[in-house]
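Enquirer: how would this look folded up:
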Amino acid sequence: MNTLIKKLAPLAAIAAVAFGAQAADYPVKDKPITIVVPFSAGGPTDRVARDLAEALRKPLGATVVVDNAAGAGGSIGANKVAKANNDGHTLLLHHIGMATMPTLVRNIPFKVDSDFEYLGMVNDVPMTLIGRPNLPANNFKELVGWIQQNKGKINLGNAGVGSASHLCGLLFQQAMGVEMTAVPYKGTGPAITDLIGGQIDLLCDQTTNTTSQIEGKKVKAFAVTTPKRLTTPALKDLPTMEEAGLKDFQVTIFHGLYAPKGTPADVQKKINDALKVALKDPDFNKKQEGLGAVVVTDRRVEQAEHKKFVAQELDKWSPVLKKAGVYAD
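Expert: This next block holds a predicted model:
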């Protein structure tokens, strides 16, 4: 046995050197870094990913591209990254779905807590509760009265099972104690189009999707889901859900960056360092502010804190989803 170990030792040393060289040379010259987005192009997560890709190019010294792999509540794209080569050239940008997939997706083909390396959070995206332009209510108090008068008749849209709007809608119904008819769409765009056209009554969606519609007065806005009011000009006059009377109602859609399990530690550090630079990029911050998103500046940009936060979110959403009995597949 000792002889075998002695024979294998040089090979192990060579492998270690080669492994270290691979990490030191990251990113590989002329090899693009791909950020997989587990949702359709044009959606809020896709927009964040494309802004982030641009901001990461300089600190990483590489071409960064976006690949959309939508389906099954975001699990198809996530699985694509979980099974990818762990050389740091395939990354995942995912939202709150990292905390909801374990409950939403039956027979999920990976483990959120152990099949990924957590690279740091990117932003927080508030949600807004909006209604069709001809809805009789003009503020949240009037909306509550209208909801009570129209039980069993209210259509609440969402961008599909597992989407941010679906999650917010579930929490809103539970907080109100009123069951509404869920109307799922294949994306936020069609849902907002039907809301503007009056085919559905309400929608709770990310500011990345709703701010321009509110600003253009194409929809009625009733509240935001953050602990404090927002400073975005089009949203600054909207009350929080808590101010409006729904205690402890807070929904923020976060985005984080991930790599396949086993990605070398020093490659992870390079990506995390580049992410920290990207999050301070003035152009990136301006774009995120225009979307109503808040760039992360707290300790959640650190890898361990990012993972801890997602675990806390999983504990928050799991009972909500189990009570609703919904699945993304």
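Enquirer: okay, CA-based contacts and neighbour counts for the rest of this
Expert: Fine.
Enquirer: what's the nearest residue to the most centrally placed residue in the chain if we skip its chain neighbours?
Expert: Of all residues in the chain, the one closest to the mean position by Cα atoms, centre = their mean is H95, 1.6 Å from it. Leaving aside its sequence neighbours, H95 sits nearest to H255 (Cα to Cα, 6 or more residues apart in numbering; 4.2 Å).
Enquirer: And P32, by the same measure?
Expert: Spatial nearest neighbour of P32, excluding adjacent residues (Cα to Cα, 6+ apart): T63 at 4.9 Å.
Enquirer: Now do that neighbour against M241, distance only.
Expert: Per Cα to Cα, to the nearest Å, T63 is found 42 Å from M241.
Enquirer: These two: who's more crowded?
Expert: More neighbours surround M241 than the other of T63 and M241, with 25 against 17 (other Cα atoms under 10 Å).
Enquirer: Is E242 in a helix, a strand, or coil?
Expert: Following DSSP: H, G, I helix; E, B strand; the rest coil, we place E242 in the helix state.
Enquirer: Could you also give me the structure for this next sequence, so I can compare it with the first?
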Amino acid sequence: MRTSFKLAASLLATLAALPALAEYPDKPITLVVPFTAGGPTDKVGRDLAEALRKPLGATIIIENVGGVGGTLGANKVAKASPDGYTLLLHHIGIASATALYRTLPYKTLEDFEYLGMVNEVPMTLIGRPDLPANSYADLAKWMAANKGKINLANAGVGSASHLCGLLFQQAVQIDMTTVPYKGTAPAMNDLLGSQVDIMCDQTTNTTGQIESGKVKAFAVMSSKRLTSGALAKLPTADESGLKGFNLTIWHGLYAPKGTPKAVLDKVNTALRAALKDADFQKRQAALGAVIVADGRVAPAEHKKFVEAEINKLGPVIKAAGIYAD
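Expert: Have a look, this model is predicted:
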């Protein structure tokens, strides 16, 4: 018995001497945004990083890993150490990429831990400032008269604006010359400079340009009208004659597969707090984004939603014979 007590005391002394396991997080967290700095997803990422900082108790560092429609950044996170220190903020492209690309370096539904949805962002159809059209009806006439001459900008192959542009061409049944850029910012710069004609992009990137009158705005590509500022005057695509056209760009948060459940739970709890942060809500509202406040904030519902989006977008993209590679 005395020997047993001695062994127990010795074990307790040994455990007491070991350094305490660090509680997550004990160092900065990298949030990978798979697009260039200055674009709409980058704006959401930077706002979210600030909102997550307090509930997580850690610095959040944004790392922009642009290229190949967001797949480079997504792959970096899929291959990262599953310790919670490398996270991914991605948009609808994580779902559309499964159809846009013949091969992907990761499995969308298997190689990530789903942490929860963040927001939904309406798309807007805009044009160069000197485009001879002031309404969607005017634009439709101009497009019909300029078939084969229209330049449609996007933020890169596989981007949200690329997807919207592809679906828009299908809806109007007019082929356009698509001009891919390395991000939304350079695409917008050329639109402002009248180097390209039109672009379909997120309100996170177009609101300021629309409200300042620097671009022509023709429609919001979602099923409901927006309610703020100059955007409230925009008709929906459906109202403009594109019946059933409804596209919003949603954002979600992800971690590498195998990240410990305790870490996932802590990040999800922090995400829920961030989505209720008054400053974050104000910033998102100013960009026309709608914060997700339903069951999709939960990991399981988030993953279920992404799977449904894959099933919805895949047939449309494949039927059109559209591939990014």
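Enquirer: on that earlier part again, give me the helices and strands touching whatever helix or strand the residue nearest to H95 of the first structure lives in, please.
Expert: Using DSSP states H and E, H255 of the first structure falls within strand 252-260. Contact partners of strand 252-260 of the first structure among helices and strands, from 3 or more Cα pairs under 8 Å, 6 or more residues apart in numbering; DSSP states H and E: helix 75-82, strand 90-94, strand 116-131.
Enquirer: so how far does it sit from its counterpart in the second structure?
Expert: Mean deviation of strand 252-260 of the first structure relative to the second structure after superposition (mean Cα distance after the TM-score superposition for the first structure): 0.5 Å.
Enquirer: which bit of the second structure covers that strand?
Expert: Under TM-score structural alignment, strand 252-260 of the first structure corresponds to residues 248-256 of the second structure.
Enquirer: do the same with stretch 63-75 of the first structure
Expert: Mapped onto the second structure using TM-score structural alignment, stretch 63-75 of the first structure spans residues 59-71.
Enquirer: and that stretch, how far apart are its ends?
Expert: Stretch 59-71 of the second structure: ends 25 Å apart by Cα to Cα.
Enquirer: Which residues are in contact with the residue nearest to H95 of the first structure?
Expert: The contact partners of H255 of the first structure, by Cα atoms under 8 Å, 6 or more residues apart in numbering, come to 45, 93-96, 121-124.
Enquirer: please redo it, this time with the cut-off set to 10 Å
Expert: Residues near H255 of the first structure by Cα atoms under 10 Å, 6 or more residues apart in numbering: 45, 48-49, 93-98, 120-125, 295-296.
Enquirer: That one and V310 of the first structure: what is the separation?
Expert: Noted for H255 of the first structure: a distance of 10 Å to V310 of the first structure, by Cα to Cα.
Enquirer: Now list whatever residues contact both of the two.
Expert: Counting by Cα under 10 Å, 6+ apart, the common neighbours of H255 of the first structure and V310 are 95-98, 121.
Enquirer: In the first structure, what residue spans correspond to helices?
Expert: Secondary structure of the first structure (DSSP state H): helices at 2-24, 44-60, 75-82, 97-104, 140-149, 164-176, 188-197, 207-215, 241-244, 265-278, 282-291, 303-324.
Enquirer: what about the aligned partner of G216 of the first structure in the second structure, how many residues close to it?
Expert: In the second structure, G216 of the first structure lines up with S212, judged by TM-score structural alignment. Using other Cα under 10 Å, S212 of the second structure is surrounded by 9 other residues.
Enquirer: Kindly report the same for the one 3 residues further on.
Expert: Counted with other Cα under 10 Å, residues neighbouring V215 of the second structure total 24.
Enquirer: Ok, A311 of the first structure next?
Expert: Neighbours of A311 of the first structure (other Cα under 10 Å): 15.
Enquirer: can you tell me which residues contact the residue mapped onto K141 of the second structure from the first structure?
Expert: In the first structure, the residue matched to K141 of the second structure (TM-score structural alignment) is G145. By Cα under 10 Å, 6+ apart, the residues touching G145 of the first structure are A137.
Enquirer: And L234 of the second structure, by the same measure?
Expert: Counting by Cα under 10 Å, 6+ apart, L234 of the second structure touches 124-125, 135-136, 217-221, 225-227, 240.
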